[in-house]
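[1] sequence and computational prediction follow.
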Amino acid sequence: MPKLEGSRGSLVAFVTRMREGRANGKGYAPSSAGTPLAGVVVGLRERGSAGARVRGDSGRSGSRAQGAGWPRREAVARGRAARPGAGQAAAAEVADLYRVVRACPDTLAGDRDKALILTSFHYASRSQVPAGLLSGDVALVSRGLVVSVLTGKTKHSARDAKINCQDDPEICPVEAWKVHRARLAAEAEPRWSQPDAPEFVGIDRHGNVTGGMVPDSVTRAVKRISARAGVALSWTGHSLRIGLATTGRKKGKDAVAIADQGGWARHSRSMNGYFQRVDGWENNATAGLT
């Protein structure tokens, strides 16, 4: 094949070859093929004066589609189709919140865990958001909390997320936050309660504050907290975010309201994918047949 060939067919062949194997005998995973493919396309365009031609984006999109189909084609080759939704994070549910709260110890770390989980669930937080919050970014108002998210993954992430007080104080994020902040002020050095201090801090087994939490420590905490509570489907760092979307959908909340609360674009494909977890059961042809 000519080195400067940039047709759709040549790029698809390149992607297929990456799947078959590299020099070390191992093929690229579908999620890893995009970067080398982008490099090829950019390189061909830079060499346009030497005769290389890339026909718009059709070659790249076609080869991406080729890569996207690998998992299913391989499953079919093994005699079974890929399971829809495989690998997706489990969604946190309200029943899980009760389990988590009841499993938290009566310690500073336990109160921190309650506040972290309950507030993160109610504004569909990614792991990096609570890790980036400062104490001054969370304000107590008459109807609940206002969480000022100043950074995020997309332009829609920056927002003032309002968290309402809930009817049941046991899993109310506002009550959990107030208890946590009061205990932190009573048991930790005053500097950890200042407006410029991290909103959520690491705490060692002796109850000493070790510093602000980072995204990885938030993710590990979410996993640990769910395991301690015996949640049937173990949580990941994304479970609380998905949980707000699916629970809101079950409760009939407006999609725009859910998007604004969680920092999604109002027609987000990922958010609509979370909705399908609910709709696939509620609007199922087998629902309520007997």
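    Received it, and whenever you're ready, just let me know what you need. Residues are numbered from 1 along each chain as shown.

[2] use CA for all of it now, contacts and neighbours both
    OK.

[3] can you show me the strands along the stretch 51-200 of the chain?
    Ranges of strands in the stretch 51-200 of the chain, per DSSP state E, counting those that start in this stretch, are 138-141, 144-149, 159-164.

[4] quick one: closest of these to L244.
    strand 159-164 (11.7 Å; C-alpha to C-alpha).

[5] please state the offset of the closest one from the chain centre?
    From the chain centre to the centre of strand 159-164 is a distance of 18 Å (C-alpha atoms, centre = their mean, to the nearest Å).

[6] ok, second structure coming up, stack it against the first:
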Amino acid sequence: MTTATEHLSGEAGAVLVPAASEGRPALVVQWAQRHGVEVAQRLADAEDFADEVQRRLRPANTTETYSKSWKVWTRFCAAQQLPELEATRGALVAFVMWMLDRGQTNGKGYASSSAGTILAGAVVELRRRGAEVSRDDQAQARGTLEAASVELLKAGERRGRGQAAAAEVPDMYRVVRACPDTLAGARDKALILTGFHYASRAQDPAGLLAGDVALTPRGLVVSVLTGKTKHSVRDAKINYQDDPEVCPVEAWKAYRRRLAAEAEPRWSEPTAPAFVGVDRHGNVTGGMVPDSVTRAVKRISVRAGVALAWTGHSLRIGLATTARKKGKDAVAIADQGGWARHSRSMNGYFQRVDGWEDNATAGLT
């Protein structure tokens, strides 16, 4: 929003009001009529300030999701020759069917789960831009998506990658033994072993500073920024493990020693990124970001010969399933990984274990 004023009409004596941000003109007019132009300007500036604060505090991955969703919506509107800010019932229903049919840039249809995420993100962006999106219309579009997805399954179509492969303890041995004796190799060991033990998402290690990982007599305390709820930080405790070869605490200590010896002192400061990028010459290139963490996790698993290549979520699923196999309490697992104690996603991971251990066919003969 600018601080300039503009006429509501070209008539003589027309009321001057501040130029409003997209989607806010009617409200600014009302403020001007109630309180005068100067007060309306201050209120409008406060709205812009609130928008900027929200943008800055919104998690980066959420912002990226909204941005990608909006790009898909604009591609749909261009293809169908529809106005971008008219989110009618028909347009939303057509949008989800278009996504399932040919929505990807390669002409293929999206998986239903991806289409649902895109629909939600597009609605957020539409409302942010001032478009009216009825909850009933959105619900009908989502219902159409779910019904169409069922029909695709009946027709034998299977889309999407499915749930990520879970990292398991035998894989940890393969990983650490495949890591080279370099700074990058030490970083890889620490990234995988610590990430497994605090159930990391890809964005978690990317958001850590060195000072967020504290060494104590009993192990590590990793202060993970969640960015999703009012509980913005969780302190995940990681115990020393019996076997030093796959001990996350020992791996972290070895990585930090090597970083201090081989990189500039600034990379060992508490305010430096906990996990750094390292080029093929052993030079630190900066802090890792979520995409580089995801690529590293996959690369490390492939190098180790893990049967199913990991994704950025494999370590998180691995902690949940491994702890469940070991008989750990569900509440303790939830607290360690930052799940709600009745999380549907966490319980879905448990089903990987329980579906075999508590299966009705187990031990029948």
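    Yep, it's here. Since we're looking at a predicted model, the values are computed, not measured.

[7] tabulate the strands of the stretch 51-200 of the first structure (a markdown table), appending mean neighbour count and distance to Q194 of the first structure.
    As requested, the strands of the stretch 51-200 of the first structure are exported to a markdown table (neighbours: other C-alpha atoms under 10 Å; distance: least, C-alpha to C-alpha, whole Å):
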| stretch | mean neighbour count | distance to Q194 of the first structure |
| --- | --- | --- |
| strand 138-141 | 14 | 12 |
| strand 144-149 | 20 | 16 |
| strand 159-164 | 19 | 20 |
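
[8] out of those strands, flag the one nearest S32 of the first structure.
    Proximity to S32 of the first structure (C-alpha to C-alpha) singles out strand 144-149 among the strands of the stretch 51-200 of the first structure, at 30.7 Å.

[9] mean deviation of that closest one from the second structure?
    Average distance, strand 144-149 of the first structure versus aligned residues of the second structure after superposition (mean C-alpha distance after the TM-score superposition for the first structure): 0.6 Å.

[10] quick one: that strand to strand 159-164, angle?
    Counting by axes from the mean of the first three to the mean of the last three C-alpha atoms, to 10 degrees, strand 144-149 of the first structure lies at 160 degrees to strand 159-164.

[11] matching residues in the second structure for strand 144-149 of the first structure?
    Aligning strand 144-149 of the first structure against the second structure (TM-score structural alignment) gives residues 219-224.

[12] quick one: contacts of that stretch?
    198, 204, 207-208, 212-215, 233-240, 249 (C-alpha atoms under 8 Å, 6 or more residues apart in numbering).

[13] same question, stretch 178-197 of the first structure
    The contact list for stretch 178-197 of the first structure, computed with C-alpha under 8 Å, 6+ apart, reads 108, 111-112, 115, 134-137, 198, 208-209, 212.

[14] got these as a markdown table, with distance to L37 of the first structure and neighbour count columns?
    Formatted as a markdown table, the contacts of stretch 178-197 of the first structure follow (distance: C-alpha to C-alpha, whole Å; neighbours: other C-alpha atoms under 10 Å):
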| residue | distance to L37 of the first structure | neighbour count |
| --- | --- | --- |
| L108 | 49 | 22 |
| D111 | 48 | 22 |
| R112 | 44 | 23 |
| A115 | 44 | 25 |
| L134 | 40 | 20 |
| S135 | 43 | 18 |
| G136 | 44 | 15 |
| D137 | 41 | 18 |
| P198 | 40 | 23 |
| N208 | 49 | 15 |
| V209 | 46 | 18 |
| G212 | 39 | 19 |
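
[15] just the closest of those residues to H238 of the first structure, please.
    Nearest to H238 of the first structure out of the contacts of stretch 178-197 of the first structure is A115 (C-alpha to C-alpha; 16.7 Å).
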